[in-house]
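> Need coordinates for the following:
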Amino acid sequence: MRVVWVGARACLVEVEDAVAAASLAAWSRARGLRSEEVVPAAATVLFDGTDPDEVSALLRHWSPDAADLDGPLVRVPVDYSGPDLEDVAGHWGCSVDEVVRIHTSVELVALFSGFAPGFSYLAGLPAERAVPRRSSPRARVPAGSVGLADTWCGIYPTASPGGWLLLGTTDVPLWDVAREQPALLAPGTRVRFEVRG
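Down below sits the predicted model:
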């Protein structure tokens, strides 16, 4: 772990991976760290608007397995008719129906947000389910598209370019500024996908 101070009231803590970053962010919030923002990413946590001494003291008591990432569970109904289902089946060595069964059988967790407001990087697929990104990204991926890249899963909150393999779509609103917490899948949120009826 390495701490990089960014001015007098912010620091970036470098950790091993996204799970450790989400763990540190959740753990520090649970301990009441006074910070305007705690933002986990792929291998860092930004503490903004905070006391350097308080962060340093807190970090002496943290270990990567210290936090409980058992946040609220959100169920996401999906129309599994994405254009890349057969490609994913090929990578996984199974049928399209089996892709759907596997994807709906795993509980994922949002570790960090990025790319666009409301886009969360969901972890929990086993390493043997890793898939490559498309060799050529699409110019426009429809809003609500559920995709895979490496072992990550994500849902595009708005139409945008993208190179993830698309399994299907959902109508669940991922970003709503009228909600108390605009992002539906904030870090720590558990996610289960299900076949839309």
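> drop to CA atoms for contacts and neighbour counts, all remaining ones
OK.
> center of this structure - which residue?
Centroid-nearest residue in the chain: residue 121, 2.1 Å away (criterion: Cα atoms, centre = their mean).
> Second input sequence below; structure requested for side-by-side comparison:
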Amino acid sequence: MRILRYGARAALVDFDRIEEVLGLQAAIDGEPPDGLVELVPAARTILLRYDPDRTSFERLCDTVRQYSFTETDRSGGSEVAVPVTYDGEDLAHVAAETGFSEREVIARHTAGAYTVAFCGFAPGFGYLTGLDPALRLPRRRTPRTRVPAGSVAIADEYTAIYPNESPGGWQLLGHTSLAVWDVDRDPPQLLAPGTRVRFHEV
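From the prediction side, this is the model:
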């Protein structure tokens, strides 16, 4: 763990692995340090924004270093069940690249226990960890200019659901009718960091 000063009101905690990010995030969620205003997880970092009237960078660093965590806590938080129709444009390609049948790809994807590690790229776009290592493939060499909202996709060590129509280079496995981003909902984001996710075929 490396902690860097990030401006006058934040600290950036840097890790080597996403599992460490999730572990510290769970520890902080369980017992937030005094003066913490916001926690923003990413693939290998956590940004901790604090109130300088209530704490200091040095005090925050001391507190963070005292947290004890060895494994990712996936037991807390809410769980979202996502219905998926596995008809994605890249399903056959994923099967060919991994050496599995399309049915085996679907079975492995639905067997995963996923956790939203962080959000990025677009509002409501959650990066889910827990993908079967055998399904890990790189992004497409040429991104699509249009990926429909609700597309369920994989890339590298993550799986995700496109919240809105947008360009994208992930491997498309299928689609869901579940709205993961809705501005008329409070909060609009269904897949917040820490949320557990299960996919099931329809």
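> Now the TM-score, please.
Once superposed, the chains reach a TM-score of 0.92 (TM-score structural alignment, normalised by the length of structure 1), with 196 aligned residues with a Cα RMSD of 1.7 Å.
> coming back round to it: am I right that the residue nearest to the centre of structure 1 is in contact with residue 108?
No. Using Cα atoms under 8 Å, residue 121 of structure 1 is not in contact with residue 108; the gap is 9.6 Å.
> what helix or strand is the residue nearest to the centre of structure 1 on?
strand 120-123 (DSSP states H and E).
> With structure 2 overlaid, how far apart is that strand on average?
Here the mean offset of strand 120-123 of structure 1 against structure 2 after fitting is 0.8 Å, by mean Cα distance after the TM-score superposition for structure 1.
> which residues are contacting that strand?
Contact with strand 120-123 of structure 1 is made by 108-114, 151-155, 185-187, 191, as judged by Cα atoms under 8 Å, 6 or more residues apart in numbering.
> Repeat the analysis, applying 10 Å as the threshold.
18-19, 41-42, 106-115, 148-149, 151-157, 174, 183-191 (Cα atoms under 10 Å, 6 or more residues apart in numbering).
> any idea what the residue nearest to the centre of structure 1 aligns with in structure 2?
Per TM-score structural alignment, the equivalent position to residue 121 of structure 1 in structure 2 is residue 127.
> so after the helix ranked longest in structure 1, what's the next helix or strand?
When structure 1 is parsed with DSSP state H, its longest helix is helix 18-30. Downstream of helix 18-30 of structure 1, the next assigned helix or strand under DSSP H and E is strand 35-40.
> Tell me what angle that next one forms with helix 18-30.
Here the directions of strand 35-40 of structure 1 and helix 18-30 differ by 160 degrees (axes from the mean of the first three to the mean of the last three Cα atoms, to 10 degrees).
> Any idea how far whichever helix or strand comes after strand 35-40 of structure 1 is from the middle of the chain?
The element immediately downstream of strand 35-40 of structure 1 (helix or strand, assigned by DSSP H and E) is strand 44-50. On the basis of Cα atoms, centre = their mean, to the nearest Å, strand 44-50 of structure 1 is displaced by 18 Å from the centre of the chain it belongs to.
> now swap in stretch 29-36 of structure 2 and tell me
21 Å.
> Also stretch 165-178 of structure 1?
13 Å.
> What of stretch 25-39 of structure 2?
For stretch 25-39 of structure 2, the distance to the chain centre is 18 Å (Cα atoms, centre = their mean).
> Could I get the contacting residues of the closest residue in space to residue 33 of structure 2 that isn't next to it in sequence?
Closest residue to residue 33 of structure 2 apart from its sequence neighbours, by Cα to Cα, 6 or more residues apart in numbering: residue 63 at 6.7 Å. With contact taken as Cα under 10 Å, 6+ apart, residue 63 of structure 2 is in contact with 28, 32, 33, 34, 57.
> could those be laid out in a markdown table, adding distance to residue 79 of structure 2?
Below are the contacts of residue 63 of structure 2 laid out as a markdown table (distance: Cα to Cα, whole Å):
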| residue | distance to residue 79 of structure 2 |
| --- | --- |
| 28 | 20 |
| 32 | 22 |
| 33 | 26 |
| 34 | 28 |
| 57 | 34 |
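> Just the buried ones from those, in PyMOL syntax?
Filtering these down to the buried ones (16 or more other Cα atoms under 10 Å) takes a single PyMOL command:
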select buried, resi 28+32+33+57
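> Just name the closest of the contacts of residue 63 of structure 2 to residue 107 of structure 2, please.
Among those, residue 28 lies closest to residue 107 of structure 2 (Cα to Cα), at 34.2 Å.
> from memory the closest one sits against residue 67, does it?
Yes. Residue 28 of structure 2 is in contact with residue 67 according to Cα atoms under 10 Å; the separation is 7.9 Å.
> hmm, back to that, what do residue 121 and residue 108 of structure 1 both touch?
Contact with both residue 121 of structure 1 and residue 108 is made by residues 152, 153, according to Cα under 10 Å, 6+ apart.
> If anything else comes up later, I'll come back, but that's it for now.
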